[in-house]
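*Asks:* Any chance you can model this:
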Amino acid sequence: MTTEEQINQLRKELREHNYNYYVLDTSVISDFEFDQKLKQLQELEAAHPQYYDPNSPTIRVGGQVTKNFETVPHTYRMYSLDNSYSKEDLEDWEKRIKKMVDGKVEYTCELKYDGASMSLTYENGKLLRAVTRGDGFQGDDVTTNVKTIRSVPLQLKGDFPALFEIRGEIVLPFDGFTKMNAERVEAGEEPYRNPRNTASGSLKLQDSSEVAKRPLECLLYSLKGEKLPIKTQFESLIKAREWGFKVPEVAKLAQNIDEVLDFVNYWDKHRHELPYETDGVVIKVNDLHQQEELGYTAKAPRWAMAYKFKAEQVSTVLNEITYQVGRTGAITPVANLQPVELAGTIVKRASLHNADQIAKLDIREGDTVYVEKGGEIIPKIIGVDFTQRDPESEPTTYRTTCPECDTTLVRTEGEAQHYCPNSEGCPPQIIGRIQHFISRKAMDIEGLGAETVALLVVNGLINNYADLYELTTAQVIPLERMAEKSAENLVLGIEASKQIPFERVLFALGIRYVGETVAKKLARHYKSIDAIAEASEESLVSVDEIGERIAQSVVQFFASEENRTIIQRLKYYGVQLEISAEKLANQTTKLTGNTFVVSGVFSKVSRTELKKLIEDNGGKVSGSISAKTSYVVAGENMGPSKRIKAEGLGVPIINEDDFLEMIAS
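*Replies:* Model prediction:
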């Protein structure tokens, strides 16, 4: 046997043993024998570097150091999930689904593991890239660290597609977590607080050999790609397991919501027997064609729902109520608590939301309060233990002036929150607006973080986000913790932000109620900041999904002379304040005034591309047929009830070719 054949044979054997042990949970050789074979392979590879393979089993031991984790856009957005907490929530969800899709609806029930979300890309059966969830649109490339996780296959088995992504959670099993903490305590170090945060933090360690020492696992649950050889979610789990992925066996197919609830109730009682942290169940419409029909809201898939187990609850003392000022001037009361452990973390603060919530629960300083984590993430006070209340305590009087600038607070009729109206002179508002401007979903300025923004404002170097574009390296270097190289990177990052597209710039401006989705709609409709600035309330309300509250806020923003001056400065510095000529070239008004419903499977363009073509040509995409629908674009497998409804309302039904001809003419 040649050296190359020997190396390949060892790699093949080690991959198979790794799969048996970490995925199938069986073993045919001892740990000692495995380590000996691995050592033999390491020696052969070191002596013969010409046979290097980036996906060799020896990569598992780590050793590479990553100084900076590159930000990578997701090919397929990683959405959040909507949450439910009761049978009624799930029944309401099912009603919405059945209005939009035809035929019987089955559900796949899977446990919701509490780890760090991960997207893995495979090309020709080899791990190409591992990217964290990030903000859902882009994440950090942590491939080197993920390759050390033994349940992540580096080379797939069987009939896998040529290119696809698979999503899952990187978790730290309880046994491994306990062992790690025992070692830390023995070494005189602070123990880690919970498995989830430890798993997440492990992925950003610079030395991959340190990651390799941690007993992380990767549990997979979702395939993404074009023309994958699967028709249902449940089938995708079976296929992924065959290809070599660790896919939990507990998933179950449910025929109705009652069977879903049987699954939920069983695991609510038995979840503590699991080797991993879990905080609920994820229910998905099983049929992938029905998933496509249902589509997405701005934040979550319509075809999936997370059912959250009842949150852990503790009681502690509320020491003091303080008040925070947000970037829009909104005042948030905060409960400062006697520190207490809750769901694996120490909780010291909880939001009290607004004056109405304080009055409704009659919350007072000195009270013993019940605290839980909403969805096991954000702590909230859910009640007061009145048996522990001091008889001398006084009801809480909500403050009347801003805690930062002492301006008298205002509360608009119909609004829950109080506001500080001093938008131009209140420090947290000034800092908050700039922090929003530079954030990842907005201008994403490399080298500039929230703390540095605060330093720049406090040191008088900037007072609004337009000032950023006049900063020099010399001005920035004297700041605390700022070296010459980091100052240069900051200035270069600001310069690079001039290429950020218009819709993200519009979102970055921080106009109240104008989130990412609204910014995209306004940018697509008006094409430039000047057109939006001159738009009337009446004009704005006519734009799809723009209501009165948003319209009033936009008009109010551009009525400010200071805001107009800042925008003129941004324009002068070269920030993108209109849709680029290249993008405009692909947009027309051919379909303006028309609403389309897309249904079925298409051969020439994907459903996503078809929807984009409708919007790029001025049309609107709707999820359901109504009297306002202009056309139904029907592909193969269009549901009979949709066809009947369209015909009953006299809505024209066109095919893929008819539509493509419509926009080509």
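*Asks:* rest of the way, CA atoms for contacts and neighbours
*Replies:* Fine.
*Asks:* Burial check on residue 393, number of neighbours?
*Replies:* By other C-alpha atoms under 10 Å, 11 other residues sit near residue 393.
*Asks:* and it, what is it in contact with?
*Replies:* Neighbouring residues of residue 393 by C-alpha atoms under 8 Å, 6 or more residues apart in numbering: 364-366.
*Asks:* so is it in a helix, a strand, or just coil?
*Replies:* What DSSP: H, G, I helix; E, B strand; the rest coil gives for residue 393 is coil.
*Asks:* Please generate a structure for the following sequence too, so the two can be compared:
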Amino acid sequence: MSSIQEQISTLTARLHHLNYQYYQNDVSEVPDQEFDKMLAELAALEKAHPELALPNSPTQRVGGTITKQFPTALHRYPMLSLGNTYSEADLRDFDERVQRGLEGAEYAYVCELKFDGVAMSLTYQNGQLTQGVTRGDGTRGDVVTSNVRTIKNLPLHLRNTGPTQPEEFEVRGEIFMPQPVFAELNQEREANGEALLANPRNAASGALKLQDSALVAARRLRFFAYSYLSQGRDFPTHSAALEALRAWGLPVSDTWRKCHSLDEVLEFIHYWDKHRFTLPVATDGIVVKIDDLRQQELLGYTAKSPRWAIAYKYPAEAGRTRLREIQYQVGRTGAVTPVALLDPVPLAGTIVKRASVHNANQIAALDLRLGDMVFVEKGGEIIPKITSVDLTARPADSQPIIYPTECPACGTPLIRPEGEAHFRCPNDRGCPPQLKAKLEHFVSRKALDIDGLGAETVGRFFDLGLVTDAASLYDLPGKAAELAQLERMGEKSVQRLVAGLEASKQVPFDRVLFGLGIRYVGETVAEKLAAHYRTVKALEAATAETLAAVPEVGGVIAVSVAAWFQEPQNREMVERLRAAGVQLALTGEAPKAQSDRLAGQTFVLSGVFEQHSREELQQLIQQHGGKVTGSISKKLSYLVAGDKMGPAKREKATELKVPIISETDLLAMLPDATTLPDSEAEAAADSALDDLTAPTPPQGGQASLFS
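*Replies:* Have a look, this model is predicted:
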């Protein structure tokens, strides 16, 4: 074995071990900095010697694979559905059918929590993860292996402990988004003026369909295994298979329990009916399975489901209480959101006093009135919501709620942009909650992350008139003596704040751009814009049309960005940030032009391409002197059509007589020696994410074999 290959193998094995300890045993054997250093070293070795990289290297967890379209694969073992029930009477009927089918033989059940996620089938060969396939229609699913590899608690390489592993086997399990991650994602989307995701399951499902695995990695999905499948009967019982999966390093939830009677099953169901809300993952029921695999075979299957298993579904958690008031909150983008204030009501393990109403449309649809008795549900939602009104309890003199026409914070007349559900306050220069929220966003962890200057502190400084916008934060060191006199501050706190502001001047341009709080510009869009334009000066000069051509941007975002930089106050604030020393450009050299073969020609890229991603094709066009735009006009040189291109663009191009060419046609227009430029060195180290594990209940468990 060569020295380089030995280094790669050693680092790979070490990092797999550290990941296992961290995500399965909650043990950090080394500091995060040391882990990141090893990961970066491995990434550098793999980049220099790609032929020596191992197929399941830990570096794959940061993502980076672009999938033009997901191929499909047949399931060797069909992914069937389960029969569902919401009643204990149905469970007793199921138990009686099992008794008859087993002709009085003794049997035991395994009860598992039914996690609300996305069912996944994983194939391991010689201990290596080789394929991940979605349920699909139960017979065939999408191959999403690149996306699955980014899930940090899922082992890419199994441990050689416990029972002997067969050469090939399948693991079924549930991929889910932890509720704290879901809540954080929705907070970010709300701050950016984007539509909120309905529930963690939809968020996880949507993430797995993303074509860029780096974006999937950012969603921080997790996995629980709940079933083992192979050609032989390697274990006598389902519970023994679960123990083997755990021994091999696969994450199996600690919440399953072996039950020897229906009474024990019902006890398990009742326990988790009360305690499931303490878990960081949404659950919607309990799966009950015969433990003995031979007995499972005896009981067999119906056309759609097994006779040896059933899912008990918990009804959606609901409560009835009185609506006392509607409070209107103003967000960073000016959106005015109604929140219902309720009489306290116990719901899903908490006391609920507030519920989401979303917007004026929902108030009208529910015909909400103050004093109404309303029904509130949590179900799969994180935030309670009002679902209906008890009209039988409505007072005779009740009046419809009149949505405000003026901002509740500054009195400015509200507007409702066409096509939007929210009313907005347009006074983004003088509305206090908007200004304060912009500052809080700028100092937040994913933006400038200024030590000593959290949301509460910056809000307090705003209220005292010490800061007004992002650039004014960098005037604070000159007010150190005044700050030290404030309650709960002191010299040490001021020193920490000043040091934090100084350190923030090294935060990369893309995070600064995200921190500016431009509507619709989240982390990913900020990264794409920074990489494309490289300097804030170039971004300021961009038009909505050219912005729309940047990958991951599009028309709505482009208009928002262009409008933001056209505002003189925003340009002035950016100049003050520049004077303060904040990073407003990417370091390093931009990719150099390869030729002028496409000079003077303009292209639109539409659809999914086979040989290159859309971003790669855009790079090629630009490096040969061409321009890429997002809209079709008479001045357009070519429409480059990929698979699944929308009919509207094709029709408009045909109408305007714009030539429509393929990806192959475009590549033929380039010099023979054309190559894609080397991408900038990837940040190989991704800070170890906080592992979100379930608290250990009195007796053990896990998700469902079917969902």
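*Asks:* Overlay them and tell me the TM-score.
*Replies:* Here the TM-score for the pair of chains, by TM-score structural alignment, normalised by the length of structure 1, is 0.52; 430 aligned residues with a C-alpha RMSD of 5.8 Å.
*Asks:* Scan the contacts of residue 393 of structure 1 and report the most crowded one.
*Replies:* residue 364 leads the contacts of residue 393 of structure 1 on contacts (other C-alpha under 10 Å) with 23 neighbours.
*Asks:* what lines up against that one once you look at structure 2?
*Replies:* Alignment note (TM-score structural alignment): residue 364 of structure 1 maps to residue 369 of structure 2.
*Asks:* Just name the closest of the contacts of residue 393 of structure 1 to residue 534 of structure 1, please.
*Replies:* For those, the residue nearest residue 534 of structure 1 by C-alpha to C-alpha is residue 364; the value is 47.7 Å.
*Asks:* measure the closest one to residue 320 of structure 1 for me?
*Replies:* Distance of residue 364 of structure 1 to residue 320 of structure 1, computed by C-alpha to C-alpha, to the nearest Å: 8 Å.
*Asks:* Could you do residue 168 of structure 1 as well?
*Replies:* Taking C-alpha to C-alpha, one finds residue 168 of structure 1 at 41 Å from residue 320 of structure 1.
*Asks:* What of residue 459 of structure 1?
*Replies:* Taking C-alpha to C-alpha, one finds residue 459 of structure 1 at 31 Å from residue 320 of structure 1.
*Asks:* same deal with residue 333 of structure 1?
*Replies:* 10 Å.
*Asks:* sorry, back to before: settle it for me: which of residue 168 and residue 320 of structure 1 has more neighbours?
*Replies:* residue 168 (21 against 15).
*Asks:* doesn't residue 112 make contact with that one?
*Replies:* No. In this structure residue 168 of structure 1 lies outside contact range of residue 112 using C-alpha atoms under 8 Å: 10.2 Å.
*Asks:* which stretches of the stretch 501-650 of structure 1 form helices?
*Replies:* 502-508, 516-526, 529-534, 537-541, 548-559, 561-573, 581-585, 607-616, 640-649 (DSSP state H, counting those that start in this stretch).
*Asks:* so which of the ones you listed comes closest to residue 217 of structure 1?
*Replies:* helix 607-616 (33.0 Å).
*Asks:* Next, the angle helix 516-526 makes with that closest one.
*Replies:* Angle of helix 607-616 of structure 1 versus helix 516-526, following axes from the mean of the first three to the mean of the last three C-alpha atoms, to 10 degrees, is 50 degrees.
*Asks:* any residues touching helix 607-616 of structure 1, and which ones?
*Replies:* Residues outside helix 607-616 of structure 1 that contact it (C-alpha under 8 Å, 6+ apart) are 292, 586-588, 591, 596, 598, 601, 620-621.
*Asks:* Report the contact partners of the aligned residue in structure 2 for residue 537 of structure 1.
*Replies:* In structure 2, residue 537 of structure 1 lines up with residue 544, judged by TM-score structural alignment. Contact analysis of residue 544 of structure 2 by C-alpha under 8 Å, 6+ apart lists 555, 558-559, 561-562.
*Asks:* so which of these comes closest to residue 317 of structure 2?
*Replies:* Nearest to residue 317 of structure 2 among these is residue 555, at 40.2 Å by C-alpha to C-alpha.
*Asks:* Counterpart of the closest one over in structure 1?
*Replies:* Per TM-score structural alignment, residue 555 of structure 2 is aligned with residue 548.
*Asks:* didn't that match look like it was pressed against residue 536?
*Replies:* No. Residue 548 of structure 1 lies out of contact with residue 536 (C-alpha under 8 Å); the separation is 11.1 Å.
*Asks:* My reading is that residue 379 of structure 1 is in a strand; is that accurate?
*Replies:* Yes. Judged by three-state DSSP, residue 379 of structure 1 forms part of a strand.
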